[in-house]
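Q: Quick one: sequence plus predicted model below, questions after.
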Amino acid sequence: MSKHYASAYWEGNLPKGNGKYTLKTSGHVGSLKFTTRFEDDKSASSPEELIGAAHAACFSMAFSHALDQGGFTPEKIETEAEVTLGKNEGGFAITGILLKTRVKVSEIADDKFNEIANGAKENCPVSKALAGVKIELEAKKV
């Protein structure tokens, strides 16, 4: 079993405070602000953006592997995750994720491409961890 570590800290109250997150392996440090979650503030990241990055990366890797296992060689996979933060009966929640992926792969029929893409969406570990969230996929060959 493999373990991976990240940490975060927060200073101040929620609306006016700020924080940082650290990814242990790479040492990457990023900023966090409340306004990046609910306003048009591009000066820092949000937890939802970090979940989106993790999901896009996990899906891309799973899709690459699934294509390879199916006998296809992907040249490039680019995936963007659109994470929606909304309200439900329990308060604020991630209510949906749209994965938009563009893949350069040759000699694969559209139906097989879509079958493998949907399998990767269902089986990547981050998708499984987000099982309570509606996850949609737009997959295109380029």
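A: That came in fine, so what should we check first?
Q: alpha carbons only for contacts and neighbour counts from here, please
A: Will do.
Q: Surely K3 is within a helix?
A: No - read with DSSP: H, G, I helix; E, B strand; the rest coil, K3 is coil and lies in no helix.
Q: what about it, distance to K128?
A: Going from K3 to K128 by Cα to Cα, to the nearest Å gives 17 Å.
Q: of those two, who's got more company?
A: Neighbours per residue (other Cα atoms under 10 Å) separate K3 from K128, with K128 holding more: 12 against 4.
Q: Hmm, K134 and that one touching each other?
A: No - between K128 and K134 there is no contact under Cα atoms under 8 Å: 11.4 Å.
Q: any idea where the strands of the chain begin and end?
A: For the chain, the strands defined by DSSP state E cover 6-11, 18-23, 29-33, 74-88, 91-105, 134-141.
Q: okay, the angle between the shortest one and strand 6-11?
A: Looking back up the chat, that one is strand 29-33. 40 degrees (axes from the mean of the first three to the mean of the last three Cα atoms, to 10 degrees).
Q: circling back: between the strands of the chain, which one is closest to I51.
A: strand 74-88 (7.9 Å; Cα to Cα).
Q: here's the one I want to compare it with:
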Amino acid sequence: MTTRTASARYDGLGKDGKGHVSTQSGVLNDNAYGFGTRFGDEPGTNPEELVAAAHASCFTMALSFALAAAGHSDGTLETKAAVKLDKDGDGFKVSRSDLTLVASIAGIDAAEFDRIAQEAKANCPISKLLTAEITLDAKLT
């Protein structure tokens, strides 16, 4: 089992608050996020962008491994994920993640490619996460 971590801090509340997010690897290190980065043009990141990066990279790697397992050894895969945030009653919800793939794989036909790509989409860990159980251990100090 592998566990990776990230942390977020939010100082202030609501639209006036400012957040920072960091990852275990240091790729993100105290990067800004908040209302302005999520709904406006302020520099920084937001949760949907991070989910999109995770989904695009996970799917692309899963497809790469599936193609290799099917006997293919040469190719290039480029995936864009667009994660949509919609209004949901008084709040919001992530309603979808649209993957757009451009691939160049030597010696594959369209039917085999489509089958392998659909399986990779269904089986990449981030695709599975989007419907996974979520736990919470909350403490008030």
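A: Sure thing, it's come through. This is a predicted model, so every value here is computed, not measured.
Q: Once they're superposed, tell me the TM-score.
A: TM-score of the superposed chains, computed with TM-score structural alignment, normalised by the length of the second structure, equals 0.85; 131 aligned residues with a Cα RMSD of 1.7 Å.
Q: What distance do you get for A8 of the first structure to T35 of the first structure?
A: Separation of A8 of the first structure from T35 of the first structure (Cα to Cα) stands at 17 Å.
Q: nope, E122 of the first structure is what I was after
A: Taking Cα to Cα as the measure, E122 of the first structure falls 32 Å from T35 of the first structure.
Q: State the number of residues packed around S57 of the second structure.
A: The burial count for S57 of the second structure: 18, using other Cα under 10 Å.
Q: ditto for Q24 of the second structure
A: Around Q24 of the second structure there are 11 residues (other Cα under 10 Å).
Q: Spit out the contact partners of S43 of the first structure.
A: Contact analysis of S43 of the first structure by Cα atoms under 8 Å, 6 or more residues apart in numbering lists S31, T36.
Q: Identify the residue of the second structure aligned to it.
A: Mapped onto the second structure by TM-score structural alignment, S43 of the first structure lines up with P43.
Q: ok, the nearest residue to K15 of the second structure once chain neighbours are set aside - contacts?
A: Excluding its sequence neighbours, the residue lying closest to K15 of the second structure (Cα to Cα, 6 or more residues apart in numbering) is F35, at 5.4 Å. By Cα under 8 Å, 6+ apart, the contact set of F35 of the second structure is G14, K15, D16, G17, K18.
Q: remind me, longest helix of the second structure?
A: Ranked by residue count under DSSP state H, the longest helix found in the second structure is helix 47-69.
Q: Show me how far that one is from its chain's centre.
A: In terms of Cα atoms, centre = their mean, to the nearest Å, the centre of helix 47-69 of the second structure is found 8 Å from the chain centre.
Q: quick one: that helix to the first structure mean distance?
A: Here helix 47-69 of the second structure, set against the first structure after superposition, deviates by a mean of 0.5 Å using mean Cα distance after the TM-score superposition for the first structure.
Q: Could you tell me the angle between that helix and strand 75-88?
A: 150 degrees.
Q: residue nearest the centroid of the first structure?
A: H55 (2.4 Å; Cα atoms, centre = their mean).
Q: For the longest helix of the second structure, buried residues please.
A: Buried residues in helix 47-69 of the second structure, defined by neighbour count with 16 or more other Cα atoms under 10 Å: 47-48, 51-60, 62-64, 66-67.
Q: what's next to stretch 11-21 of the first structure, contact-wise?
A: By Cα under 8 Å, 6+ apart, stretch 11-21 of the first structure touches A6, S7, A8, Y9, W10, V29, G30, S31, L32, K33, F34, T35.
Q: Return the residues in contact with the first one.
A: Contacts for A6 of the first structure were tallied using Cα under 8 Å, 6+ apart; they are Y21, T22, L23, K24.
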